[in-house]
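**Q** Sequence first, predicted model second:
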Amino acid sequence: MERKGTVVMRRFVIGVCVFLLSYAGLAQERAVAAWFWEETNLATVNGTEYSAQDFKNWWWNWREEATPLPESPEEFIEWQLLVQEATKMQLFLEPTYRSKVGTFLKVRSLMLLQEEEVNGKVSVSDGEVRNFYREEYIPKLRARVFYYIAGSPTEERITALRNGILSVEEFIALKPEEGGATYHEEKVFRIPQLQGEWRTLLEDAKVGEITPPVTMDKGVVVLKIEERQGEDPQDMEQLKGIILKKLQARKADELTARLVDILGKKYNMQVDEEVLAQIDLSPPAEELANKLVISSKQGDVTAANFWGSLQSEKNFREKNKFPPEEVDVLKKRVLASMISQTVVSWEAADRHYEEKEPFKWVYRFYCDHRLNKEIEKRLVEPKVKVDEPELEQFYRENSERFSHPEMVDFMLLEGETQTISAMWQKISIGHDFFEVAAEHVPGGPSLQQMPVSQLGPELKEIVSSLRPGEVSLPFAFKNGSALVRLVKYKEKVSVPFVQVKEQIRQELSRLKYQQAREELLRRLKEGSEISINPKVWKKLRKELANADVAVKNK
């Protein structure tokens, strides 16, 4: 037990040293580059130099599409301060950090391996496209398809059509009760894509031929062959995109299978067929459970492990309503999946893409990003607490934000003073407002809806004096006069606290989070030595600005 603890501690120390050395190596790379070429040192933070290239690597990963270029490198400096502090606190040893970074590296390494060994090697020539077109899409038949009910008088008409006594046009003109088809259409058939009876029926069919009847669920079908086409450059061009995708997928599958085979040999994957044969859908007995099904240089799979994967696959297929399979077929699929996923994961890790450009900088950025998150979780989040009294106070102090405003619906008639007065005279003696308005406003006045607070002072006073349905006296408006009819008045309604409580909590939490983070950065800045080279920054910003303009102009 003591020896095991010593080994664990030794691994822990080694892990810390490797991490710190990687950062020390990066710092040395920066220093050498700056000395050998030209002045590229953008900033120095607590003795660590950051070059213009360091800023670029950060900016290209940190920015979003619409993020404007900053006026100063302040956010970059703040980012590095948080990274430095998190590194001092050894937050890279936190389980959440290790898990997030490990998952990110695994997924991206798998993607890079696939790009390197599969996608990057897939190429399809024009000749391959042509051959696939010939094999899978031609010959192509255009045919008239006639549907009718078995035993109906139509069969006699079909015989007459077949013998040339009746033309296609005459047959189509017949109603079903006269022996015509119940339905007919023109369709295109690609022979290589047909199966079974249809393939046999049409493979050697000639132009002008009428096929024997084919019974379907609700009747009978016959076809008259109108045209038989061979290779057509225009047709092939239209299908080229589809053909390319199919050929690329086929080649990708072949390359993947070849890669898995090569890696299986590299990692010496061995399958014990005797142990595999003993595994079924019931839990393995104790003497079988610990036997190895798969063994390799880097890891083994026991019968118990394999059985667990077998059960997961079976449950997945049942849940998604896949047809049931024989146990041996299921075992074969699970075995192939386990071997391929395992060896590919090992190979992706062994290639250490995180040490190679360009992914090297993406990985470094993600590591720093996770360190930022860890230090914020440790030093910022604990200060973000919002209690009930704070929520209620915010609600009271911002009552206008959490209420529906006082609203009015009204119609406004405006025009020359004489016209408005004449309209008022008619309305005042009982004429309908809308009929009077329609005489002067084509289509009548439009309904306006507006918060009372947004009305002008005079209009607000007039509208407030009316009841729904009432029309005001003429009043001076702009360069003439106006009448207003109040349609509806809606009082101000406060939204209940319980409905906006979580919204307020989120807003206050964001505010407190920002304040706590700013306070942390303030303290870090006060305790740090920071220098910025304005000459390098000016040159760098101009370069990045020109690059953005070039991208936008493309």
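**A** Nice, thanks for sending it over.

**Q** all contacts plus neighbour counts: C-alpha atoms, from now on.
**A** OK.

**Q** What segments of the stretch 301-450 of the chain are helices?
**A** 303-319, 327-350, 359-379, 388-397, 417-428, 433-440 (DSSP state H, counting those that start in this stretch).

**Q** Comparison target below:
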Amino acid sequence: MTVNSVEYRTQDYLDWWQEWREGPDLPESPEEYIDWLLLSTEAKQMQLQDQPLYKKKVEVFLKVRALMLLKQESVSDKTQWPDEERLRQIYQTDYTPIWQLRTVTFQDRLQLDAFMAQLQNTDEVDTETIIAELPEQLGNAVLSSPVSERQAKLPQEISTLIKDKKDQQYSSPYLWNNTWQIIEIIGFSEGSDEDFTAQRDAIHHHYIKKQQSRLTAELLKELIEKYQVEIDENIINSITYDGVASEYADQIVLSFLSYKITATELHRVALKQYQSFSGYEANGVQFEKVIVRVLNDIISQNLTNAEALDRHYELKRPFKPTYDFYCNNRLIKELERKLIAPYLIVSEQEQRAAYQQRKKEFAEPELIKILRVETSDPDLALRLNEKLRQGVPFKTALLPLSPNGFNPEIQPLENYSASIQQRISSLAPGKSTMVEEDEGYVFIHFIQSEHQQFVSFDKVKDIFASQLKQQKFSQLRQDLIQKLRKLSTIEVNQQQWQRCLDQLKG
């Protein structure tokens, strides 16, 4: 098709439809696309692409989507999925053996030596028995509860102590927090098919995560070289929790591209993060490690942002059609904000008029006023109903069922069963009837319908304001489109359009 001497190909329409479509229905004509083109072109002629709000929206959209594409291209697409054999290898290496362990803690070296000596002189090794037999020497030795740990989950120092000791019961002694400890190896397992199946998803997840961490680190290393990141480690190493030496305060400690940060600024950011997470201090996290973390975050965030934009995904497929659509659609939003939004004023008079036209939609449920009594005795019900037929007044005839008098009920008709609703609807005020229900017999005297109530205007006026604004918006938008159409030359190649439809139908 051609619009104002600009030719649009089949692929242009298909790209637009991919972004525009909602639901499975196919378009009946290219009219929506033509309207969209006319509006976006008008916005460009008005130079609305220079509006600050438009620029900000597009900048944020591009930054977010470009980062996603950078991760996809540099990490996700390079991630290799493990086969079953590889998963089993990881299971055997990192998830087995499964150790059953407990720790024996001694307060000093003398206790340890006493335990080890007794161990040498005992044929049947039993930790509890050894401790019990030497109450004076081992009275305050501590024996922990048994724990089950996989090889990969053990701290490195513990793993080293028990590695290759499957046939032994105890590790070598080691010093820990001013106490001596040994690890008792209660047992171990080489794993099983059932355990592998149970751990398979976790193994798969950690394998992928480890790969992606490595790929992310490799990307960051490349970007540090590409963007010539400069770090003054001497000054950084001098920064402490208490502050920065005066001679370094204004020195640049990190710079790349247009980004620069001084030692004082870095200290302030790190201190804020350190104090924001009270657990850091409580858990003994060193302030220097927080500085390193802050530096890494700054470098990673800024470099990946820069690289994502530098790759210009918006200029090539598959992202280009999405980006072009977003930009043009945002231009239309700016056009609507400029030419239509100022005229979307709805007066209270208009809201009240709309309320009166649709007042029935906001009616409260119909209220009825009745007398009602019940009985489960069929013989009594027949006798009382016969009296009603003979014209005996309701209160007189039904007095046996309500000797203390009658209290009127006022409630919505819809609260009653279907059979009662139907019978009441057929009664005139002052008339009575009997209805047979599953539970028994119900006698009803219809007094009157209460005056119908409506939801007040004040409670629903915002609904009408919103609807009237939308109606005005739609009308003004259509008027603008019609005006643009009158000023435009539009030619649709029907054969090309049919080819579009054929491709959409698959």
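**A** Looks like it came in fine. Everything numeric here is computed off the predicted structure, so don't read it as measured data.

**Q** where does the TM-score land?
**A** After superposition, the two chains reach a TM-score of 0.69 (TM-score structural alignment, normalised by the length of the second structure), with 424 aligned residues with a C-alpha RMSD of 4.7 Å.

**Q** Show me which of the helices of the stretch 301-450 of the first structure has the highest average neighbour count.
**A** helix 359-379 (a mean of 18; mean count of other C-alpha atoms under 10 Å).

**Q** what helix or strand is the alignment partner in the first structure of L480 of the second structure on?
**A** Aligning on TM-score structural alignment places L480 of the second structure opposite L520 in the first structure. Element membership for L520 of the first structure (DSSP states H and E) is helix 497-526.

**Q** mean per-residue distance, that helix to the second structure?
**A** Compared with the second structure after fitting, helix 497-526 of the first structure deviates on average by 1.8 Å (mean C-alpha distance after the TM-score superposition for the first structure).

**Q** Can you tell me which helices and strands whichever helix or strand comes after that helix packs against?
**A** Toward the C-terminal end, the helix or strand that comes next after helix 497-526 of the first structure (DSSP H and E) is strand 530-532. Strand 530-532 of the first structure sits against strand 41-45, with contacts defined as 3 or more C-alpha pairs under 8 Å, 6 or more residues apart in numbering; DSSP states H and E.

**Q** Quick check: end-to-end length of stretch 239-259 of the second structure?
**A** This stretch, stretch 239-259 of the second structure, spans 20 Å end to end (C-alpha to C-alpha, to the nearest Å).

**Q** what comes into contact with that stretch?
**A** 227-233, 235-236, 238, 260-264, 267, 271, 287-288 (C-alpha atoms under 8 Å, 6 or more residues apart in numbering).

**Q** With distance to P233 of the first structure added, can I get the helices of the stretch 301-450 of the first structure in a markdown table?
**A** A markdown table is the format used below for the helices of the stretch 301-450 of the first structure (distance: least, C-alpha to C-alpha, whole Å):
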| stretch | distance to P233 of the first structure |
| --- | --- |
| helix 303-319 | 43 |
| helix 327-350 | 40 |
| helix 359-379 | 43 |
| helix 388-397 | 71 |
| helix 417-428 | 74 |
| helix 433-440 | 66 |
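
**Q** So which of the ones you listed is nearest F36 of the first structure?
**A** Closest to F36 of the first structure of these, according to C-alpha to C-alpha: helix 359-379, at 21.4 Å.

**Q** what helices or strands is that closest one leaning on?
**A** Using 3+ C-alpha pairs under 8 Å, 6+ apart, the elements in contact with helix 359-379 of the first structure are helix 52-62, helix 74-88, helix 95-117.

**Q** Same list (these) but as TSV, adding mean neighbour count.
**A** Output for these, formatted as TSV (neighbours: other C-alpha atoms under 10 Å):
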stretch	mean neighbour count
helix 52-62	16
helix 74-88	17
helix 95-117	16
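
**Q** Kindly reformat these as TSV containing distance to P358 of the first structure.
**A** Shown next, in TSV, are these (distance: least, C-alpha to C-alpha, whole Å):
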stretch	distance to P358 of the first structure
helix 52-62	10
helix 74-88	20
helix 95-117	11
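
**Q** Of all the ones you listed, which one is nearest Y513 of the first structure?
**A** Using C-alpha to C-alpha, these put helix 74-88 closest to Y513 of the first structure, at 15.1 Å.

**Q** which bit of the second structure covers the closest one?
**A** By TM-score structural alignment, helix 74-88 of the first structure lines up with residues 31-45 in the second structure.

**Q** This completes my enquiry, with thanks.
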